[in-house]
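Participant: Dropping a prediction and its sequence here:
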Amino acid sequence: MDCCIEMYSFSKSFNLPGIRLGYAIGNRKLIENLKSIKTVVDVSAFKPIQYLGKEILEKDIRGELEHFYSRNNSVYAQRINKFRELFRLHNIEFYNNIATYYVWFNTKRISDGGNFGEQLFDDEGILIVPGCEFNSCDEGWWRISISRSDDIIDESIDKLIRFLAKLR
């Protein structure tokens, strides 16, 4: 506690992507320094969102979110499994991870070049992000979010199946 702080975001843990709400814990002096920097550099989140964050943390401390976490993990596991089945069926390499609401997959075996994502968007309206936006530019890696509703996920999988059929 004397030399560091830990920072957390509400994005993944509490299904609030895009809200940009987080917190830091640790050494009091370092937190004060961070606060003085963030006050000059950032704009704080809308007050009602901050109050929501406070409520969420209080409920978590009281143990009132265990059902939420269990249900949430189950929903994301089901969505990830849908993509795993699709990728296995089409012999597409994927990163087998359950700790996120993104699915990573590699299109090297089925598509040459980096225009897979552009074609998918043009043909089916599905936006995926190239892996090199996040790390090394290993050819063919893409990231797709599974944070939308099940209806949208199922529709996207149907469109992806249709698109993959065109590639064969």
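Facilitator: Received it, and whenever you're ready, just let me know what you need.
Participant: CA only for contacts and neighbour counts going forward, please
Facilitator: Noted.
Participant: Flag every buried residue along the longest helix along the chain.
Facilitator: Longest helix in the chain by number of residues (criterion: DSSP state H): helix 66-89. Buried positions in helix 66-89, judged by neighbour count with 16 or more other Cα atoms under 10 Å: 76, 77, 79, 80, 83, 84, 86, 87.
Participant: could you pull out the helices for this protein?
Facilitator: 10-13, 28-41, 47-61, 66-89, 116-124, 150-167.
Participant: Specify the stretch among those that is closest to residue 141.
Facilitator: helix 116-124 (10.0 Å; Cα to Cα).
Participant: this is the other structure I want to compare:
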Amino acid sequence: MPEFPFADRLTKLPPYLFAAIDEAKAEVQARGVDIISLGIGDPDMPTPDFIIEALYKAAKKPANHQYPSYIGLPVFRQAVAEWYKGRFDVDLDWESEVVSLIGSKEGIAHFPLAFLNPGDLALVCTPNYPVYPTAVDFAGGEVQFVPLLKENDYLPDLEAIGDDTWRRAKMIFINYPNNPTAAVATEDFYARLVEKAREFETIIASDAAYTELYFDEKDKPLSILQTPGAKEVAIEFHSLSKTYNMTGWRIGMAVGNAKLVEGLGKIKTNVDSGIFQAVQEAGVEALKKGDHYAEQFRKVYKDRRDTVVAGLRKAGIECEEPKASFYVWAKVPGGAPSTEFCKEILQRTGVVVTPGVGFGQPGEGYFRIALTVGGQRLDEAVSRLVENL
């Protein structure tokens, strides 16, 4: 029987982080252990009813059963532009500066195909969402990791990147609020990054999926597009997934520089057929009427954050209180390797947490907790951790 070997691009890939976690979780679960997963960042709260009702109404329209627009319905892109204006005071031309995505992950994964040639350099700030370097690899590009360290508030040291590297770099991936560290970018950082990008003609690919998960108005996250000059060099990826508990709906957007949006759109016209129009119509309702619900979700996550941080500190675990995202980034006690620590925690407690090294080498020595379990289950998880750490 033929072996059909995988292409080189697949054989070079490490196991996808959360797939490996699921495998370990299944092994423990098979022993009858009660599993509480604080691993993957998938909201446990349901999508608000008004969005579901909008989908139901739109799904009954025969016109929505045909192929959708490759780049998104005008009404959806208009709603995105209006939302950006209301939330960030950023002006977008919905026709040329907005493209719909089948979730932001899809757009991020396809974007390098539009602008990287084989051998081109992309900078990836790490610890990072694993899709960034994978997307560069698939495009034949070269990845150079830029460490995000606690002493720099998990912001890249832009001056430590030499001018020769900046000249080679076709793009740089950033992500704020950050997954996994929960760090938030400052106005000054964005200004300095945009200045560098304009000087060296480097594309900024900004993943901003968590901007609406913040816990205090004074810490309200920024869009890089609020920075003067950013639209000359930046594209920003956003999503309805985390803001409105719509991870399974697969709907997001990329916005910003018209040429960058156009390039991504050209890739998409060749590899997908757009988002089901009924989902887009429901997305319009979410963007127009969802702020109240997003505010309620933030209150829930704030309570969960406080519960987890208090529990970890009671157990003597060093962690910072996040200002945004629904993650807590904590120090592995005793200097143990993060993967071994997380495996041991799973074996001893049935609680799933994510090893920091899975997000990149600078994440070694840390672990991530996702605040996507609530109520008594979260209390139980924290109690198990406190008793066993």
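Facilitator: Looks like it arrived, so ask away. Since the structure is predicted, the reported quantities are computational estimates derived from the model, not experimental observations.
Participant: Overlay the chains and give the TM-score.
Facilitator: Put the two chains on top of each other and the TM-score (TM-score structural alignment, normalised by the length of structure 1) is 0.76; 158 aligned residues with a Cα RMSD of 2.6 Å.
Participant: Show me what residue 26 of structure 1 lines up with in structure 2.
Facilitator: By TM-score structural alignment, residue 26 of structure 1 lines up with residue 256 in structure 2.
Participant: Check the burial of that match by counting its neighbours.
Facilitator: Neighbour count of residue 256 of structure 2, defined by other Cα atoms under 10 Å: 28.
Participant: Could you double-check that it lies in contact with residue 231?
Facilitator: Yes - look at residue 256 of structure 2 against residue 231 with Cα atoms under 8 Å: they come within range, at 5.5 Å.
Participant: hang on, the earlier thing: of the buried residues of helix 66-89 of structure 1, closest to residue 129 of structure 1?
Facilitator: Scanning the buried residues of helix 66-89 of structure 1 for proximity to residue 129 of structure 1, where the rule is Cα to Cα, the winner is residue 83, at 15.9 Å.
Participant: now that closest one: how far from residue 37 of structure 1?
Facilitator: 42 Å (Cα to Cα, to the nearest Å).
Participant: Residue 21 of structure 1 too?
Facilitator: Applying Cα to Cα to residue 21 of structure 1 and residue 37 of structure 1 gives a distance of 16 Å.
Participant: just residue 15 of structure 1 next, same as before
Facilitator: In terms of Cα to Cα, residue 15 of structure 1 sits 27 Å off from residue 37 of structure 1.
Participant: Kindly report the same for residue 44 of structure 1.
Facilitator: From residue 44 of structure 1 to residue 37 of structure 1 the distance is 12 Å (Cα to Cα).
Participant: before we move on, what about residue 115 of structure 1?
Facilitator: Relative to residue 37 of structure 1, and taking Cα to Cα, residue 115 of structure 1 is found at 41 Å.
Participant: Can you give me the end-to-end span of stretch 34-49 of structure 1?
Facilitator: Taking Cα to Cα, the first and last residues of stretch 34-49 of structure 1 lie 20 Å apart.
Participant: Provide a list of residues in contact with the nearest residue to residue 109 of structure 1 once chain neighbours are set aside.
Facilitator: Nearest in space to residue 109 of structure 1, with sequence neighbours left out and distances taken as Cα to Cα, 6 or more residues apart in numbering, is residue 92 at 6.9 Å. Listed by Cα atoms under 8 Å, 6 or more residues apart in numbering, the contact set of residue 92 of structure 1 reads 105, 106, 107, 109, 110.
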